[in-house]
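Colleague: Sequence first, then the predicted structure, then my questions.
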Amino acid sequence: NWGHKQTDLRYVEDYRPHTKNQQLRILLHGPAGTGKSSFINSVQSVLLGRMYAHALADTTSGDSFTTKIQKGNPETFYPFVFSDIMGLEPTKGVLVSDVILAMKGHVKDGYGFDLESKLSEHDGFYNRSPNLNDQVHVLVCVVSADTVAYTSDEVLQKIRDIRKEASDLGIPQVALITKVDQACPEVNIDLKNIYKSKYMKEKMEQFSVNVGIPMNCIFPVKSYHEEIDLDDDMDSLILSTMRHIINLGDDCINIKSHSDQQEF
């Protein structure tokens, strides 16, 4: 809904989990270079109301890290956090087994992923007793519109394997299609063409078929990377996506909280 930026902005700003001190954890994964860090920076920019270009950790280095989203006061943060990990690669990259451990909350922040062997229970970065804040509540697969058609079968299989495990864990999943302006001339001219473009629809449908994520859980976005001022249309796409992510994550938190109470 173009022109409804303020409504979605207020929704994201006002979000509070029902449980006190609960955080909604969003795990980003996908091929390297698809714009995971740019999306996190863009969310921060929109919520601050000014351009934000903090140098996030280089996830190609293999370190995992968590990003808190700052409110107007540097000492206060939103109740949702982003966990980012190194990219998936056909033969290298992060191991699927380590992504699964991260979803379960076993990977501590700052862990340097080993490309040969998964995180061991004896490693200092292994969290033996993860709580609900450590666990992932939404899994977000990030792919680039200009390269999604060339994603290797090996990487697609890794995405499917991660998705299956997330489903078994009760974690909802969405996909972000980034760099839409670089892939489609119509969108580059006017971002409002993004849901009118046959090219973009074909890319979304192709990715949906390849990995099994339904179309209504695939969101095309344009992140800030060269702009110096905020743009209402870009903000609208980012905020609409965040609203859906928050709703899915909040449902996951409530279901897991209820399940934990029943077990107790």
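Modeller: That came in fine, so what should we check first?

Colleague: make it CA atoms for all contacts and neighbour counts henceforth
Modeller: Fine.

Colleague: Give me the contact list for stretch 90-98.
Modeller: Applying Cα atoms under 8 Å, 6 or more residues apart in numbering, the set of residues contacting stretch 90-98 from outside is 62, 85-88, 107, 113-119, 152-155, 158, 161-162.

Colleague: Filter those down to the ones in strands?
Modeller: Nothing among the contacts of stretch 90-98 maps onto strands, per DSSP state E.

Colleague: Would you write a PyMOL line that selects the buried entries of those?
Modeller: Remark: buried members of the contacts of stretch 90-98, expressed as a PyMOL selection using 16 or more other Cα atoms under 10 Å:
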select buried, resi 62+85+86+87+88+107+113+119+155+158+162
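
Colleague: Sitting in helices, which of the contacts of stretch 90-98 do you find?
Modeller: 153-155, 158, 161-162 (DSSP state H).

Colleague: contacting residues for the nearest residue to Pro220 once chain neighbours are set aside?
Modeller: The spatially closest residue to Pro220, leaving aside those adjacent along the chain, is Ile177, at 4.4 Å (Cα to Cα, 6 or more residues apart in numbering). Contacts of Ile177 were listed using Cα under 8 Å, 6+ apart, and they are 142-145, 204, 218-221.

Colleague: continuing past the strand or helix carrying Ala166, what's the next helix or strand?
Modeller: Take DSSP states H and E as the rule and Ala166 turns out to sit in helix 153-168. On the C-terminal side of helix 153-168, the nearest following helix or strand under DSSP H and E is strand 173-178.

Colleague: between that next one and helix 153-168, how big is the angle?
Modeller: Strand 173-178 runs at 140 degrees relative to helix 153-168, counting by axes from the mean of the first three to the mean of the last three Cα atoms, to 10 degrees.

Colleague: Can you list the neighbours in contact with the following helix or strand past strand 173-178?
Modeller: Helices and strands here follow DSSP H and E; after strand 173-178, the next one along the chain is helix 180-183. Contacts of helix 180-183 with the rest of the structure, by Cα under 8 Å, 6+ apart, involve 144-146, 187-188, 191, 194, 200, 220-222.

Colleague: Pull out the buried residues from whichever helix in the chain runs longest.
Modeller: Among the segments of the chain that qualify as a helix by DSSP H, the longest is helix 232-263. Taking 16+ other Cα under 10 Å as the basis for neighbour counts, the residues of helix 232-263 that come out buried are 233-243, 245-246, 248-253, 256.

Colleague: just to revisit the earlier point, as a markdown table, the contacts of helix 180-183 with neighbour count and distance to Ser37 would be great.
Modeller: Formatted as a markdown table, the entries for these read as follows, by neighbours: other Cα atoms under 10 Å; distance: Cα to Cα, whole Å:
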| residue | neighbour count | distance to Ser37 |
| --- | --- | --- |
| Ser144 | 25 | 13 |
| Ala145 | 25 | 16 |
| Asp146 | 18 | 17 |
| Val187 | 20 | 22 |
| Asn188 | 16 | 21 |
| Leu191 | 19 | 21 |
| Ile194 | 21 | 22 |
| Met200 | 22 | 22 |
| Pro220 | 23 | 16 |
| Val221 | 25 | 13 |
| Lys222 | 25 | 13 |
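
Colleague: one more structure, for comparison:
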Amino acid sequence: MSLLCFRTWEHFSCVAVYEGSDRSRFHQKYLNLYSEDERRSHGFETTWGMNSLTSKLTEEQRKQLCDLLGNVELSLLYKASVHGYQASAFHQRCDRQGPTLIVAYNRSGYIFGGYTSVEYARSGQYITDKEAFLFSFQGKIPVRIKINSGHHARLDDAGVPSFGQQLYFCYNNQPVVNNSGSNAFSVNTATMYGNDTQLTECEVYKVEKSVIRKGSQVSTEEKPWRNVLWTAEQRDKLMEMIRNYKPLVTSVSCFRILMIGPVGAGKSSFFNSINSIFMSRITSKAMSGSAATSLTTQFRTYPVKDGREGKLLPFVLCDTMGLEEQSGAGLDIEDISSIFQGHVPDRYKFNPTTPFQPDEQKSSRPASLQEKIHCVVYVIDATKISLMSDKLQEKLASIRRKVNSLSIPQIVLMTKVDEACPLVEKDLQNTYASSYIKTKVQEVSSRLGVPVSCVLPVKNYSQELELELNCDVLLLTALQQMLNFADDYLDDADHVENKPK
């Protein structure tokens, strides 16, 4: 006698079937009720022996989620269409299973969910979990939404799975997701799930660290896709190289590097971070922070000193008003052209409705190489690359066309890598070991039309009170590359200017 394990939409049953024609008739009667695609799409599996659930995730989606979580394996514990949408069914299969990932699907095709590193136990306690996050696939990439500071990740009760007492899955034991309006997570329901609250499926996965077995392929953590020395000696070497860097062109005393990017991407924070490294303490000279509109309203040129009483370093970081997608808001493209040409003075206050108008005397003569911009840096938030609107992307494309026409070198500074990837959040040395960060680098390269080699991931200082070695190495490596590119531009521009006519 054999045991046939038979899973349907509503229940799981085990039926004893005798060898021979009886088994064939049973198999024919029940298995042919549904097509193979129907069975798989609803988690319906028929096997001789042990039963297994079928994940609704594609292999690529599973890989992206594993990359987001950092070198893990996912095991399907619960499937609402099979086990039911009741809280009791969820807890029966998911309690005491360690870290878990919820993946929900709705009628509009959105895939979204949440992760908690603390297991479900129906303890009745509020759970603090700094690693908890929500996510939503934006195109092919899952975008992470971190929990806001000072909030509990969830209430560990006997109810349906929820996050921050805000987002409830299988709400009221129904195929529904509900947003209570709390602010534990900064959720945009239109972006996250298209405001479609009706679920077609809800799955829960056990999250386990991948085990690297002897003789198996080396994990991405052991094979970084870029090589960086994370040592104090390397930091000191980079600082010394930057101190001693001199433009090849004698008429230029320092490199002028222009920072351009959307509101809140981290332009001003990058200057503050570089300034902090050379001042050997956290500084906040440039206004930075989080706001809906740009905190920077003036064109600022920030020199950096080598210590409090030290000499000026051979570069100036130029900060601009943030880009916004609406017309008549944020930095105007005409203003950017004037900045490139060296016509805009320090502390000029931008007016989004009226482009900069240089005075006649200055506009009548071309700016010197010393006054022009020598390298353009696009500052892009790694957590918002997939959310970039078409209008903002077109603005950046227009700027790039202008920069290309002037042959100014361009770099992308991809900020907030720690917020984008939990693996990097745990240890910045994983920046170039994270396949998720590599995916984001490739995505921003494609969106902005710059080579992958010109995209540099960094973490700015934002809430720290002390300097941190790994953060310094990333920031200084990026600055060193900017100086290299600026030097190449000056060398080429000098040859053009001095070319016999």
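Modeller: That came in fine, so what should we check first? Note that the structure is predicted; figures quoted are calculated from it, not measured.

Colleague: Just the ones of the contacts of helix 180-183 of structure 1 in helices?
Modeller: Among these, the members falling in helices (DSSP H) are 187-188, 200.

Colleague: what sits against Leu312 of structure 2?
Modeller: Contacts for Leu312 of structure 2 were tallied using Cα under 8 Å, 6+ apart; they are 303-306.

Colleague: so how far is Met242 of structure 1 from the equivalent of it over in structure 1?
Modeller: Counting by TM-score structural alignment, Leu312 of structure 2 corresponds to Phe77 in structure 1. Relative to Met242 of structure 1, Phe77 of structure 1 is positioned 16 Å away (Cα to Cα, to the nearest Å).

Colleague: and what of Ala145 of structure 1?
Modeller: With the distance defined as Cα to Cα, Ala145 of structure 1 ends up 19 Å from Met242 of structure 1.

Colleague: ok, now Pro172 of structure 1?
Modeller: Here the criterion is Cα to Cα. By it, Pro172 of structure 1 lies 14 Å from Met242 of structure 1.

Colleague: what do we get in structure 2 for Ser97 of structure 1?
Modeller: With the correspondence set by TM-score structural alignment, Ser97 of structure 1 lines up against Glu334 in structure 2.

Colleague: what does Thr60 of structure 1 give?
Modeller: The alignment partner of Thr60 of structure 1 in structure 2, by TM-score structural alignment, is Leu295.

Colleague: ok, Glu165 of structure 1 - contacts?
Modeller: When contacts are counted by Cα under 8 Å, 6+ apart, Glu165 of structure 1 touches Ile100.

Colleague: Can you find the partner of it in structure 2?
Modeller: Applying TM-score structural alignment, one finds that Glu165 of structure 1 aligns to Lys402 in structure 2.

Colleague: Tell me the residue in structure 1 aligned with Lys416 of structure 2.
Modeller: Using TM-score structural alignment, the partner of Lys416 of structure 2 in structure 1 is Lys179.

Colleague: what's the burial count for its match?
Modeller: Counted by other Cα atoms under 10 Å, the residues lying close to Lys179 of structure 1 total 22.

Colleague: For Ile245 of structure 1, give me its contacts.
Modeller: Residues touching Ile245 of structure 1, when contacts are defined by Cα under 8 Å, 6+ apart, comprise 138, 174.

Colleague: ok, and the contacts of Ile177 of structure 1 in structure 2?
Modeller: Conservation of the contacts of Ile177 of structure 1 in structure 2, assessed by both residues aligned by TM-score structural alignment, their matches' Cα atoms under 8 Å: retained contacts are 142-145, 204, 218-221.

Colleague: Can you tell me which of those residues end up in strands?
Modeller: Secondary structure assignment (DSSP E) places 142-144, 218-220 from the kept ones among the contacts of Ile177 of structure 1 within strands.

Colleague: Just tell me the aligned range of the longest strand seen in structure 2 in structure 1.
Modeller: Taking DSSP E as the assignment, the strand of structure 2 that covers the most residues is strand 199-209. Strand 199-209 of structure 2 corresponds to no residues in structure 1, going by TM-score structural alignment.

Colleague: Now do the next helix or strand after that strand: which elements does it pack against?
Modeller: Of the helices and strands lying after strand 199-209 of structure 2 in sequence (DSSP H and E), the nearest is helix 232-243. Packing partners of helix 232-243 of structure 2 (3 or more Cα pairs under 8 Å, 6 or more residues apart in numbering; DSSP states H and E): strand 312-319, helix 469-497.

Colleague: can you tell me what part of structure 1 the longest one aligns to?
Modeller: Which is helix 469-497 of structure 2. Under TM-score structural alignment, the match for helix 469-497 of structure 2 in structure 1 covers residues 232-260.

Colleague: after superposition, how close is the matching stretch to structure 2?
Modeller: Its matched residues in structure 2 lie on average 1.0 Å from stretch 232-260 of structure 1 after superposition (mean Cα distance after the TM-score superposition for structure 1).

Colleague: Quick one: residues contacting Leu119 of structure 1.
Modeller: For Leu119 of structure 1, the contacting residues are 98, 107, 113, 125-126, taking Cα under 8 Å, 6+ apart as the criterion.

Colleague: Now do the same for it: its match in structure 2.
Modeller: With TM-score structural alignment as the criterion, Leu119 of structure 1 lines up with Phe356 in structure 2.

Colleague: again, but for Gln206 of structure 1
Modeller: By TM-score structural alignment, Gln206 of structure 1 lines up with Glu443 in structure 2.

Colleague: The corresponding residue of structure 1 for Val344 of structure 2 - nearest residue in space that isn't next to it in sequence?
Modeller: When structure 1 is aligned by TM-score structural alignment, Val344 of structure 2 is paired with Val107. Taking Cα to Cα, 6+ apart, and ignoring the residues beside it in sequence, Val107 of structure 1 has Tyr126 as its nearest neighbour in space, at 5.3 Å.

Colleague: Do I have it right that the one you found meets Ser120?
Modeller: Yes - here Tyr126 of structure 1 lies in contact with Ser120, judged by Cα atoms under 8 Å, at a distance of 6.8 Å.

Colleague: what residues are up against the spatially closest residue to Asn1 of structure 1 that is not a sequence neighbour?
Modeller: Nearest residue to Asn1 of structure 1, sequence neighbours excluded (Cα to Cα, 6+ apart): Ser236, at 7.9 Å. Taking Cα under 8 Å, 6+ apart as the definition of contact, the neighbours of Ser236 of structure 1 are 1-5, 8.
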